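Colleague: quick one, what's the 3D model for this:
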Amino acid sequence: MPESAAKKVVVVGGGILGASTAAHLARAGATVTLVTAGALADGASGRSIAWLNSSGDRSREYHHLRLMGIDRYRTWASQHPDGRAYLRFDGAVKWAAPGETLRDTFAFERAAGYDAVWVDRSDIARVAPHVNPEAVADEGAIFNAGEGWVDLPAIVAALAEQARRAGARVLEHAGETHVATEHGRVTGVILGNGDILGADSVVLATGPAAPAELARLGVNVPNSSPAAFVLFTEPTDVPIRTVLNTPRVAVRPAADGGLVLDADWAEQTVVVAGDRTFSVPETSVEGLLQEASRVLLGSPELKVARIGAGWKPIPGDGNPVAGAVPQVPGLYVLFTHSGATLGLILGELLTEEILTGGVPPALRTFRADRFTSSQLSTPVPTGAWAAVRQD
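Modeller: Sure, this is the predicted structure:
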């Protein structure tokens, strides 16, 4: 075994990014411990719309990374036939709000080689027979046939099991965990009970809590993570397959036969109390249910199964933060929006960096040291990445 593959690594964070990294590292021969404050996927990964896409206008580098992410999910699907229960590529449909247009978005996607087809409202049933045509914009909609969705808790559990089979230790309910250093270099982590796990390298994959831990170590990574919530409905007879990204609600199928809903306007109503708990106004919940019913054929009655609220991970400049933290040798970070789309590929690429010392070309744009000392973090309270206990 190469000397690099014998490294002892602690991965902090039990969501898609942490589980993916732990599985990739363990399969490559590293000695791995995956540590999470609570249960696996009880943070942002447990309350994500989990739309797999590179939709819209973004930088070439970010678009390329997201396409790589989608590719790895397709590989997973081919290697795990049972995964069809929690990973699907049935496409996605989006349309503009009144007075707005998606024509420029369509042109950008086509110019980037992205699979995008313009669909007239009268023809929407051809790609999304479950959609109410009257809800679609007069100009029509964009259909992205290559997009899909994933149930993150299911794939996190599968990745954690892969890591275990490869020899990794998975430590749940470890409490608030901090990076341990000596003379400025990583030496391991300190668990919530005070126990210390030694390591050559530590991966910080704690979602919106990552910038606060980095700030404790003197590293500034801007944090724009907002409070947000996702609504899970009870199983429904609505035969929805494609993801819908509409002006007032996003809708995707769930593995249990229900739907998953969110919206920008709704997340802006979340109330964060002084004790770091989250509450969602009943009017927002009812509004999401009504908006989802309106865009679906037959206006079905939808009922709430559960609500997940918490911080939505978004770095200050909107782009991923991935790779080594130069100020703290031995420390690596994964902090990004679109963790669902990027989960598998970031775990793979970070494993390559940790074990070889080389920076994968796809990560060069997204280093933590791109931020200057003048860009101060906006800390999220430690522990805020745990999901609200409404489920």
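
Colleague: switch to C-alpha atoms for all contacts and neighbour counts from now on
Modeller: Fine.

Colleague: distance of Pro315 relative to Tyr114?
Modeller: Pro315 sits 25 Å away from Tyr114, taking Cα to Cα, to the nearest Å as the criterion.

Colleague: which parts of the stretch 51-200 of the chain are strands?
Modeller: Listed from the start of the chain, the stretch 51-200 of the chain has strands (DSSP state E, counting those that start in this stretch) covering 51-52, 87-88, 92-94, 117-119, 141-144, 148-150, 169-171, 178-182, 185-190, 196-198.

Colleague: before we compare anything, build this one as well:
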Amino acid sequence: MHVAVIGRGILGASIAYHLALKDVNVTVIDVHNNNSNATSNNFGCLNVYNYEPDHYFFLRQSGIEYQVRLASEINAIDFVHQVGTLRWAQGAGTHARLVEGICRLEKHGVPFELFEPGDVAKYLEPGLNPGRVVGPVVRVPLEGWSDGSRFSRCLLDAGGSHIANVSAEVLRYATTRRGVSIDLKSATIQADKLILAAGIGIPALMQHHGVKIPVNAEPGVMFISTSAAQGPLSHVIYAESLHFRSHSPTQVIGGHHGAFVPNGYNAEQEAALTAQLVFELYPSIKAGTAEPVLGIRPVPEDGFPVLGWLDERRRTYVATTHSGITLGALLGRLCASEILGAEDELLKHYRPSRFNKV
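Modeller: Below you'll find the model as predicted:
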């Protein structure tokens, strides 16, 4: 069997790797020379906190656990950092949300620890100043971060001779009696099956099917500090709408998911404001500037993965998700299994048909 995968991010790479394990020949096609934009320019979250419903929480939890195991198999252990996270609230509203998250961890049996705010700098992060904190600080050892770009390359390398990489733009594709024909600028590839794992490129590719798969391209501005910290952070920090972690032994990377950025700010201004707020919480970093990093995240309309066949003859399969770093390794294994004929119960909630019901 020959399978073509459009998209070289962590999800596409994981599908290719798991197919290669079954002696399937895979051609991975991407317009970028290395990884997809979303995988490369990403904070790298490995997290489960406060996600719902239960089936999605379980999928994320399983995704982290599987990625940690897989890393040892593909020589990628240095790129998966299960260092734990610290979270706290600074207001009554966010404290209620924090408590909801604690209850959800208990429900699913995910270990966690609660600390007094004053103990954080004393025992966990000496350079951190959480400021005003309402309630406890929550530590979740399961969580952390992953270098998705390097992890993806390890997946593709581990596939060996079964995986061929092609850097080219897909012009069009069409299903045939024998499989799928994919037209590139300088060549045409014939495959038995085609996997669409192109992230924000999914809507354009779906025009060939007349099927609606709404995937939004959501920009995210992060920063990497150009100043040196006195020591690396041991955890990934989630402080209200801010999140940050060590990027190197002397640098910090951070971002936000709040609405504190004034309208009209450009990427440089947004990164500088986010960095300023982070530096207030992490004063051990020396004064400096922040280099902006812009990522574009594929986010399905309802926030959940989209996984499944697009045609009755099972020639074309779509695979896209937000939180690809948390979910990509596991979803790649599950999707590969389905592509080879074994449907998986874990994926029943995420079928593309949910967007096309009359």
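
Colleague: closest one to Val325 of the first structure among the strands of the stretch 51-200 of the first structure?
Modeller: strand 185-190 (10.6 Å; Cα to Cα).

Colleague: contacts for that closest one?
Modeller: By Cα atoms under 8 Å, 6 or more residues apart in numbering, the residues outside strand 185-190 of the first structure that reach it are 10, 177-181, 196-202, 328-331.

Colleague: again, 10 Å this time
Modeller: Applying Cα atoms under 10 Å, 6 or more residues apart in numbering, the external contacts of strand 185-190 of the first structure come out as 8-12, 35, 174-182, 195-203, 327-332.

Colleague: got the contact list for the residue lying farthest from the centre of the second structure?
Modeller: In the second structure, Arg177 marks the outermost C-alpha relative to the chain mean, sitting 35.5 Å out by Cα atoms, centre = their mean. With contact set as Cα under 10 Å, 6+ apart, Arg177 of the second structure has these partners: 192, 313, 315.

Colleague: list the buried residues of the lengthiest helix in the second structure.
Modeller: Taking DSSP state H as the criterion, the second structure has its longest helix at helix 54-73. Using 16 or more other Cα atoms under 10 Å as the test for burial, helix 54-73 of the second structure gives 56-57, 59-68, 70-71.

Colleague: mean shift between it and the first structure?
Modeller: Superposing on the first structure and averaging over aligned pairs (mean Cα distance after the TM-score superposition for the first structure), helix 54-73 of the second structure comes out at 1.7 Å.

Colleague: helices or strands next to that helix in the packing?
Modeller: strand 45-46, strand 80-81, helix 92-108, strand 144-146, helix 148-158, helix 324-339 (3 or more Cα pairs under 10 Å, 6 or more residues apart in numbering; DSSP states H and E).

Colleague: mean neighbour count added to these, as TSV?
Modeller: Shown next, in TSV, are these (neighbours: other Cα atoms under 10 Å):
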stretch	mean neighbour count
strand 45-46	25
strand 80-81	20
helix 92-108	15
strand 144-146	24
helix 148-158	23
helix 324-339	25
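
Colleague: how much space between the residue nearest to Gln190 of the second structure when sequence neighbours are not counted and Thr188 of the second structure?
Modeller: If the residues on either side of it in the chain are set aside, Gln190 of the second structure comes closest to Ser181, at 4.7 Å by Cα to Cα, 6 or more residues apart in numbering. Ser181 of the second structure sits 7 Å away from Thr188 of the second structure, taking Cα to Cα as the criterion.

Colleague: got any residues that touch both of the two?
Modeller: Contact with both Ser181 of the second structure and Thr188 is made by residues 172-173, according to Cα under 10 Å, 6+ apart.

Colleague: these two - which one has more neighbours?
Modeller: More neighbours surround Ser181 than the other of Ser181 of the second structure and Thr188, with 19 against 14 (other Cα atoms under 10 Å).

Colleague: the first structure: which residue goes with that one?
Modeller: The alignment partner of Ser181 of the second structure in the first structure, by TM-score structural alignment, is Gly188.

Colleague: mind checking how far the residue nearest to Gln190 of the second structure is from Thr175 of the second structure?
Modeller: Noted for Ser181 of the second structure: a distance of 6 Å to Thr175 of the second structure, by Cα to Cα.

Colleague: mind listing the shared neighbours of these two?
Modeller: Joint contacts of Ser181 of the second structure and Thr175 (Cα under 10 Å, 6+ apart) are 190-194.
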